[in-house]
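**Student:** pasting a predicted model and its sequence here:
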Amino acid sequence: MKPVLLVTIALKPPFIADLEKTFDVVYAPDAPVAALGARCADIAIVLTNGVSGLSAADMDLLPALRLVSAMGAGYENIDIAYARSRGIVVSNGAGTNDDNVADHALALLLATVRRIPVLDRATRNGIWRDALPLDPSVSGKRAGIIGLGRIGEKIARRIGAFDCEIGYYSRTRRDHSPYRYFADLVSLAEWSDFLVVATPGGASTRHMVNADVLRALGPRGFLVNIARGSVVDTAALASALGAGTVAGAGLDVYESEPDAPVALLGFEQVVLTPHLAGRSPEALQASIDLFIDNARRHLAGEAVSTPL
């Protein structure tokens, strides 16, 4: 008999088919756990993500639960402490989409600083370059990274290839990092031309990028966020953009998801994408493969390879 797996996030049919080779899949991306009725008694494994998460109340409805896994690196809405208290193992998809996220961060930076969407529209409307303002260079500038974990490191290397100087702010100093460390975020923002958010979400980082940080970034500074929408104070960003105290922003994540951030839609200096930096066929397949391997390990009494 196959172990029963609850999938609480939306997946394309080919990935569900992959899971069905190993598991009895309960696919319920739009249903609360409480709505699953009698099936709750049999669910041994849950596949979720950091945004959807899994609460203590949900876990209480799943008496046979043994493993909870986040599809990506984030896990901020999984109640890890409660899971541990019940002996439930928690893992994530660390490393499966790092390159994708770093690539997308660089794409957002280039698109925002060089105003690629605006220039595309202008070209389609027959406007030639002489009628357009000049946009700043990316190369040779200073880039500040908020959070120098695996993804932050990869972003730093990519931006560094543009001959940019790299600085970072992190909870702990990376002793062997070649990049300049800043002990506070406002100082990093003051130093930076570009500020890239790559820190985990959750209560500890909520509105870390606030009005003070944006003011320090300044009228020639650009913000990029590929982490979690909660890290950036949307109202403060809208106010800074309106006042011209920051130059622009490229955002893959925002507080209102899945709804677009209404307060930012009127600014042509903002580039938005729908929280897909980590998504590609290759990255999603790697995440599914890692999850299946972790589940097989756990069911065999072995340690998972990406525990939390």
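**Tutor:** Looks like it came in fine. Numbers count the residues shown, from 1 in each chain.

**Student:** C-alpha from now on. contacts and neighbour counts both.
**Tutor:** Noted.

**Student:** counting neighbours, which bits of the helix or strand hosting Val213 end up buried?
**Tutor:** For Val213, the host element (DSSP states H and E) is helix 211-217. For helix 211-217, the neighbour count (16 or more other Cα atoms under 10 Å) marks 211, 213-217 as buried.

**Student:** nearest to Ile146, of those?
**Tutor:** Nearest to Ile146 among those is Val213, at 11.5 Å by Cα to Cα.

**Student:** now do the contacts for the closest one.
**Tutor:** Listed by Cα atoms under 8 Å, 6 or more residues apart in numbering, the contact set of Val213 reads 185-186, 189.

**Student:** can I get these in a markdown table with distance to Pro307 and secondary structure?
**Tutor:** Below are the contacts of Val213 laid out as a markdown table (distance: Cα to Cα, whole Å; DSSP: H, G, I helix; E, B strand; the rest coil):
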| residue | distance to Pro307 | secondary structure |
| --- | --- | --- |
| Leu185 | 29 | helix |
| Val186 | 33 | helix |
| Ala189 | 33 | helix |
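
**Student:** and here's the other structure:
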Amino acid sequence: MTKPDLMMLCPQRPAAMAQLDAAYRVHRWDLAPDKEAFLAQHGPACRALATNGHAPLTRQMLDLMPRLELVACSSAGFEGFDLATMAQRGIALTNSSPALCDDVADTAILLMLAARRGLVAADAWVRSGDWARKGPFPLQTSVAGSRLGVVGLGTIGQAIAERGAALGMQVSYWNRRDKGAQWRFVPDLVQLARESDTLVAIVAGGEGTRGLISAEVIDALGPQGLLVNVARGSVVDEEALIDALSSGRLGHAGLDVYASEPDPDPRLTSLPNTTLLPHHASATVQTRDAMAQTVVDNLAALFAGRELLTPVDLGAYLPG
């Protein structure tokens, strides 16, 4: 029996790759020296494509795959894809949000606690000998009883809210629509920031959310406020963030993502009131394996004629 053709823009984890190699005739675009020619040669035979959110998927690329039915993405984000063209052509998209939910939610809480308790500075205090020379580390800030604002109440946002509530925090959220959740819905993002001690951004990237955490939102969070971003760097107005942190108008930022990666703005990384991770929220062996497995499982569903496991609604991207 002839194996179906599969276009591979980005390699997957070893266990997933072994399954894909066994089930499909895999065309490795990522290894091709002339990528356009490679797509022109092999793209017409492919009903499915495997990738992650870091590779581009343009209209020109899609035009070279006229039979394409599914883009199976092993990451949560997909802002580099031409979603309007995909929606117009009826190409389905799946991603891995459920697989990475717990690790990303845990990382948001990790950044919050590390920032509020001064973990990085406290570690240096012990290692440098300042504890013996200068005495106890300065008092820090408790999170129990404080106010948590969650920006985006999708799957991961709900997990962050649940963790915040378990820590004794008062949880509110902003979303494009009221999700009818157990926590207080605040339709105005500036108001949510004003009424929060910690604001966590966990919305999708892309043009629709670019600069959503604006200068006005940052100023509303205030000089005692903490901004945590585990979404995408584009979600935050980084110039405004740097200015607010430098001037003391914002207390602290806990960041996993940046406007420029992997080389964040040195004005940001040099600030003492930042706690930083290298876009690592989902980066555990278990979660990355599970993310890759969603690609395998969604592809299997397509070719078996079954319902896709983790579809993304592209209805909002239809022109007009």
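**Tutor:** On my side now, so go ahead. Being a predicted model, the structure only gives us computed values, none of them experimental.

**Student:** mean shift of the helix or strand just after the helix holding Val213 of the first structure relative to the second structure?
**Tutor:** Using DSSP H and E, the helix or strand that directly follows helix 211-217 of the first structure along the chain is strand 222-225. Strand 222-225 of the first structure, aligned to the second structure and superposed, deviates on average by 0.5 Å (mean Cα distance after the TM-score superposition for the first structure).

**Student:** hmm, who's touching strand 222-225 of the first structure?
**Tutor:** So strand 222-225 of the first structure is contacted by 105, 108-109, 112-113, 193-198, 232, 246-253 (Cα under 8 Å, 6+ apart).

**Student:** what range in the second structure matches that strand?
**Tutor:** Mapped onto the second structure using TM-score structural alignment, strand 222-225 of the first structure covers residues 226-229.

**Student:** show me what Ala259 of the second structure lines up with in the first structure.
**Tutor:** Match for Ala259 of the second structure (TM-score structural alignment): Glu255.

**Student:** how about that match, what does it touch?
**Tutor:** 228-230, 232, 234, 261.

**Student:** most neighbours of all these, which one?
**Tutor:** When neighbours are counted by other Cα atoms under 10 Å, Val232 leads the contacts of Glu255 of the first structure with 27 neighbours.

**Student:** doesn't Asn210 make contact with that one?
**Tutor:** Yes. In terms of Cα atoms under 8 Å, Val232 of the first structure counts as a neighbour of Asn210; the distance is 6.4 Å.

**Student:** so the lengthiest helix in the first structure matches what in the second structure?
**Tutor:** Looking across the first structure with DSSP state H, the single longest helix is helix 281-299. Using TM-score structural alignment, helix 281-299 of the first structure corresponds to residues 285-303 of the second structure.

**Student:** where do the helices sit along the second structure?
**Tutor:** 14-23, 35-42, 59-63, 83-89, 97-116, 119-127, 130-134, 155-166, 189-194, 215-221, 238-247, 266-269, 285-304.

**Student:** superposed on the second structure, what's the mean shift for the longest helix of the first structure?
**Tutor:** Mean deviation for helix 281-299 of the first structure: 1.6 Å (mean Cα distance after the TM-score superposition for the first structure).

**Student:** show me what that helix is packed against.
**Tutor:** helix 13-20, strand 67-70 (3 or more Cα pairs under 8 Å, 6 or more residues apart in numbering; DSSP states H and E).

**Student:** which positions in the first one come out as buried?
**Tutor:** For helix 13-20 of the first structure, the neighbour count (16+ other Cα under 10 Å) marks 16, 19 as buried.

**Student:** give me the contacts around it.
**Tutor:** 25, 285, 288, 292.

**Student:** dump those to a markdown table, plus distance to Met1 of the first structure.
**Tutor:** Formatted as a markdown table, these follow (distance: Cα to Cα, whole Å):
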| residue | distance to Met1 of the first structure |
| --- | --- |
| Val25 | 12 |
| Gln285 | 25 |
| Ile288 | 21 |
| Ile292 | 16 |
